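Participant: here's a sequence, model it:
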Amino acid sequence: MIKARAILGAVREYRFQGDELWVDCGDPHMRITFLEPHLVRVRIVPGGEFKQQRSWDVAQPDENFKPVSVELQQTQHALFLHSTAFTVRVDKDTAQVEMLTPEGKPFFADLISPVWEEDRFWFTKRVENNEHYYGFGERGGQMEKSGQVMENWTTDPAQPHGAMVDPMYMAVPVYLALRPELCYGVFVNSTRHSKFDLSTPGELRFESDGEELDVYVAFGLQPLQVIEHLSDLLGKMPMPPKWALGYHQCRWSYGSENDVRVLAETFRKKEIPCDVIHLDIDYMNGYRVFTWNNDRFPNPKKLAFDMKENGFRLVTILDPGVKVDPNYAVFQDGHKKDVFIRNAEGDLARGYVWPDESVFPDFSRPDVRKWWGSWQKKLVEDGISGFWNDMNEPAVFEKPFSEGGGQVGTLPLDALQGLADERTTHAELHNLYGSGMAQASYEGMRKDNANQRAFHLCRSGFAGIQRWTASWMGDNAACWQHLRMSIGQIMNMGLSAVPFVGADIGGFAGNATPELFARWMQIGALYPFSRGHSCAGTLPHEPWVFGEEVENISREALNLRYQLMPYLYSVFWKAAERGYPVWRALFLHYPEDLQTYHIDDQVLIGRYLMAAPVLSPGLRARQVYLPQGEWFDWWEGTCYEGDQYILAEAPLDRLPLFVRSGAIIPMGPVFQNTAEQNSDSPLTIHIFPGEGFFTLYEDDGLSFEFEKGVYAQTKMKVETTSKQIKLSVNEREGSYKIPPRDVSVIFHDGRQLQQKTIKDEGAAFEIVFDRM
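Facilitator: The predicted structure follows:
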């Protein structure tokens, strides 16, 4: 505990060893460590006792990084630690820190000294001219966060949550700062209660409980590079099974086996593509996790088998609360093995959730995560293909659910968690609880699901959550404001290094109008994670319940998603390999265009597709900004010069969608589910005038064989002159075998289309079109 106020003093002494600089600043001591040329860690703590790596730390340990060549330079007034990418400057009189680009431009500079007082600390950074801030996880409101105060404390918020409700389900203390010709990203390594404050012009303040200031800073000339460096630190998403990229249908609840069968048959009868059906809490016996309600689901194994035969996977919800019931095997086993969190007095920490009085596993412990996986295995053996982890902020009701539940809180902050040699309290691990549950789910499935990839979904979590699971934005509402809010939320999650994200299509709470549902499905069909979901007590929200017109719009929107699967799967591969967002803010590819810095109602899907959804009722046209270069209307082929706003037609059955010049968009035929898509399915490659490149990634979509190199990559390039356009396709690389298949190349030259078809056997080829 810090007993007195402490600030940085003058540098008294320092030592430089390898890639690390130690600085004595009076009472506080500082360590500056370059982990990569573009990534530095700065730690400061009064007394100089730095914490050891803990098992729950989300950042890669320093020793996992290769040694970095750095150079120390000193002048009369400062110490300069240089990597090949940027410099850290420490002022000798104040020990304040700033970063410098190779050209000497400052960034992430102390405005005043950090302060430690009792059991908390804060630091204040100078906001440079024209600097903008993004990320911070799932926050509502505008995508650019200047002016906001954002709390990091995982919370099930009061209903209905909205644009300025904070905190929410996730705590992701990661942000991206951007100004022309300069970008950097920051991860503040504090799992305790904390907040960012951008409400005072000219400064960014971070305040946290705890003692050690621990900050990682990634620098890059391009924003995508910065996100890649942050992903090197925090981890990258695993490559999902292809079926997880299909459409998911959910409701609280499809309450019986018959309901699920009728739902599945309706999708197939109406030829609306769908891959996954989610089962909410009513499939359980009295909300007891790892059980089935035998009256409603008499034969879950046969149900799962029949669903899979029809092209559907089943995903079941799991909550962390384990019902206190001496006759319940999960509780008995967990109590015997001491897996549950205990309060400060050493008794079981109890709280009310769906099954009324419950206890909560301590997912910070590896043995408890393994225990959870062992019970999860029973559902895997029943044919369940994935898990939806909910209520894991953790949320706790003020009274039993059977008596109404009441307000939502959490576990006692002095409850004890962790292994014996790193014992701490829930105050330190609260924000990590959802991530720990997601890790247990992922590790259990990886162990017990043979060589099959699984799907995991999680409501809560901390930075690095992408290593274990997809995420969604929680319990939204069927209103236009939440449709609009989802666009910025998903982009900001990607900017926080969390790429596999979605929001409930149509809104969870309340009843969508036909127009709202149509507009939401148009863009929701292109969410990275695409799921329709609705709450108990609302009207049905399946795609066919709003009338024939909306049913047709939904079908066409999902047909497009499934046709784009070769493109989307390749974009997801980039996310898994390099940490790139699937949904990208425009400035990620146009960082010198200041106009893009505040656009949060348009999105790039991968590099080439740009969607501009309609986000207000009654509109049949909308303003769209086209960045520099040529752009093509996806539907009509009209070519537009960029660097301007246009008025795009948007009848109810059309999502404004544009393609960047030089685009290469591989597509497949329409399928009802991804199981119908085979490696020899025909492929159509759409190309557009300009200069561009694309790498098509393919594997079996199901197994982990790709980790052994069993995948294929095909590199493509488009080159254009005033008279011709040429598509050059390299020889296919990799050991994944693809039978000969028909490949059609369609050249879009404005409204003019040309097509040529070849038999693709993996050899290099070129196709040339004469321009008309």
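
Participant: alpha carbons only for contacts and neighbour counts from here, please
Facilitator: Noted.

Participant: so how far is residue 695 from the residue nearest to residue 608 when sequence neighbours are not counted?
Facilitator: Nearest non-adjacent residue to residue 608, counting by CA to CA, 6 or more residues apart in numbering: residue 660, 5.1 Å away. Taking CA to CA, to the nearest Å as the measure, residue 660 falls 16 Å from residue 695.

Participant: what's the answer for residue 78, then?
Facilitator: In this view, residue 78 and residue 695 are 47 Å apart by CA to CA.

Participant: before we compare anything, build this one as well:
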Amino acid sequence: MTDLNFCQEHFPDPRALVSKLHQCGFKAIWMLDPGIKEEKGYFVYDSGSENDVWIQKPDGRPFVGEVWPGPCVFPDFTQAKTRTWWANLVKDFISNGVDGIWNDMNEPTVFKVMTKTMPESNIHRGDAILGGCQSHLHYHNVYGMLMARSTYEGMKLANQDKRPFVLTRAGFIGSQRYAATWTGDNLSNWEHLHMSISMVLQLGLSGQPLSGPDIGGFGGNATPRLFGRWMGVGAMLPFCRGHSENDTNDHEPWSFGEECEEVCRLALKRRYHLIPHIYTLFYMAHTTGTPVAVPIFFADPKDPSLRRHENSFLLGPVLVYASSYPDQGSEDMLAVLPSGIWLNFDFDDSHPDLPSLYLKGGSVIPLGPPHQHVGEAKPNDDLTLLVALDENGKAEGLLFEDDGDGYDFTKGGYLLTYYAAECVSSTITVSISKTEGLWQRPKRRLHVLILLGEGATLDAWGTDGEVLQVIMPSEKEVSGLVSASKEHYKARIEINLAEKLFSSLSLGTEISKSPNELKRGAWILKVVPWVGGRIIAMMLVSSGAQWLHSGIEINGYEEYSGTEYRSAGCTEEYSVIK
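Facilitator: Okay, here's the model as predicted:
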């Protein structure tokens, strides 16, 4: 395992592999770690030694620490010459068809030491502008960002007309200029699903708009319900990907059964419907610094109670209300909404494991078709505007469009459209109030959906760029539409709940809502009989310490895998003897 190199046995022709992936709509993102194998004859090590780029010990010799390849040395990214050296290596690496680069282990991580990183006494010969020659204690927090910066600059050297995609595990203030971030090695449990929402929101408030967790958890084995619920949340976050470590069960959606696969399919289709809106939010983040996902108190900063809610967030005027609790689906939760008008909507896909969606009154958001990948999108695809009127019968919103890559948008190569809706004398008029950019408007159909409440809508079709008018029905007709939509939603939820119950019944001969509690000496075991006597919890009475602390899977309990994940990469196995 070495950086900037392909294993000939597994990847004999990386360019051909990437070409095939591109034909299927996939991008190839390859991982680069800072730990460079200490091995003469390995071109990266030889080149780095020649250029004297390694972090040093206090005695002036290169520091050697254990990482994936074994003994490794580490580039000193605090030096301009090291960043230039690395960038040129990345430039050559890109020629293999690399679409993006994932910088991992760049805190930097070092194995077989208590601190999991290099000694604070190591020496960086940093540039004067960064602080000059200092210890690792001084530079530790910026190391990951400087590596991401070097990687970004290398990708720019390879292709000036392509926006680099870099993903980094470690960062610092300003790293959003170079890389996206994920929340690190999480665990497959309900607590980490819950925590992932607030972590992404706090990263956004810290200036990093493009972030997300490892969906389903990195360490440990997710259950079908946990994975499906996590996908429902993760598909609504700015950065969306699944990732799990070696020696865990398969974590692809289809690995968890048909129901979980369907939940994941619905969640990802939602994301693709919302891509035009999410892309517009990224334009706003780029131009104004507004995070893509923000806490719900942004909708009403004067309401202190909103600051305590960790299960919901805003994507612009869209409120995403999720459940991260194993014993509650979205149908069990009474959404806490900021003041004002909030109208719920879906894509005829409501499910207990998917978040509830609300649009703030006074808003217009753009929606697109649920493509298999963004490469399928065409400028003349149908555009949908979802409209929620405020108390004055008005709404507004915007759509940003460009090539999706490159830098033509900096020269006016884009189209920014401001849409407005207004209801006057029972007629809703939807029009364009303002535009920016040099792009011509594509010739496409426009589908307008006016939210009425309880998911009910009025819909009308027209041509984008032309004024569209929708006649409001009578109050009685509106009431009928709202009632019908409410019943339709209830029926969908009940069908999904019935399917869950049926799948639960197939797992055991007898369903028990309460586990058996067995006491023996200083230990208390909780056992679920209907899954073969699985232990779901074990507690030492004298100290209250718990082992096998488990999540929830079916009717309140999940089958336990037999391994305790205390932290990523740290496991403790156990056995129970009668």
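
Participant: circling back: more neighbours: which of residue 660 and residue 695 of structure 1?
Facilitator: residue 660 (26 against 20; other CA atoms under 10 Å).

Participant: need the counterpart of that one in structure 2.
Facilitator: Counting by TM-score structural alignment, residue 660 of structure 1 lines up with residue 360 in structure 2.

Participant: and residue 429 of structure 2, what pairs with it in structure 1?
Facilitator: Using TM-score structural alignment, residue 429 of structure 2 pairs with residue 726 in structure 1.

Participant: its match: what secondary structure?
Facilitator: With DSSP: H, G, I helix; E, B strand; the rest coil as the basis, residue 726 of structure 1 sits in strand.

Participant: for it, list the residues it contacts.
Facilitator: 718-720, 766-769 (CA atoms under 8 Å, 6 or more residues apart in numbering).

Participant: farthest-separated two in those residues?
Facilitator: Longest distance between any two of the contacts of residue 726 of structure 1 is 13.1 Å, between 720 and 766; criterion CA to CA.

Participant: so for these two, which residue has more residues nearby?
Facilitator: residue 720 (18 against 12).

Participant: ok, back up a step: which of the contacts of residue 726 of structure 1 show up in structure 2 as well?
Facilitator: Compared against structure 2 with both residues aligned by TM-score structural alignment, their matches' CA atoms under 8 Å, the contacts of residue 726 of structure 1 retain 718-720, 766-768.

Participant: reformat these as JSON lines; add distance to residue 356 of structure 1 and secondary structure.
Facilitator: Formatted as JSON lines, these follow (distance: CA to CA, whole Å; DSSP: H, G, I helix; E, B strand; the rest coil):
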{"residue": "718", "distance to residue 356 of structure 1": "61", "secondary structure": "strand"}
{"residue": "719", "distance to residue 356 of structure 1": "64", "secondary structure": "strand"}
{"residue": "720", "distance to residue 356 of structure 1": "66", "secondary structure": "strand"}
{"residue": "766", "distance to residue 356 of structure 1": "65", "secondary structure": "strand"}
{"residue": "767", "distance to residue 356 of structure 1": "66", "secondary structure": "strand"}
{"residue": "768", "distance to residue 356 of structure 1": "68", "secondary structure": "strand"}
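
Participant: what's the first helix or strand after the helix or strand where residue 491 of structure 2 lies?
Facilitator: Assigned by DSSP states H and E, residue 491 of structure 2 belongs to helix 475-505. Counting by DSSP H and E, the next helix or strand C-terminal to helix 475-505 of structure 2 is strand 516-520.
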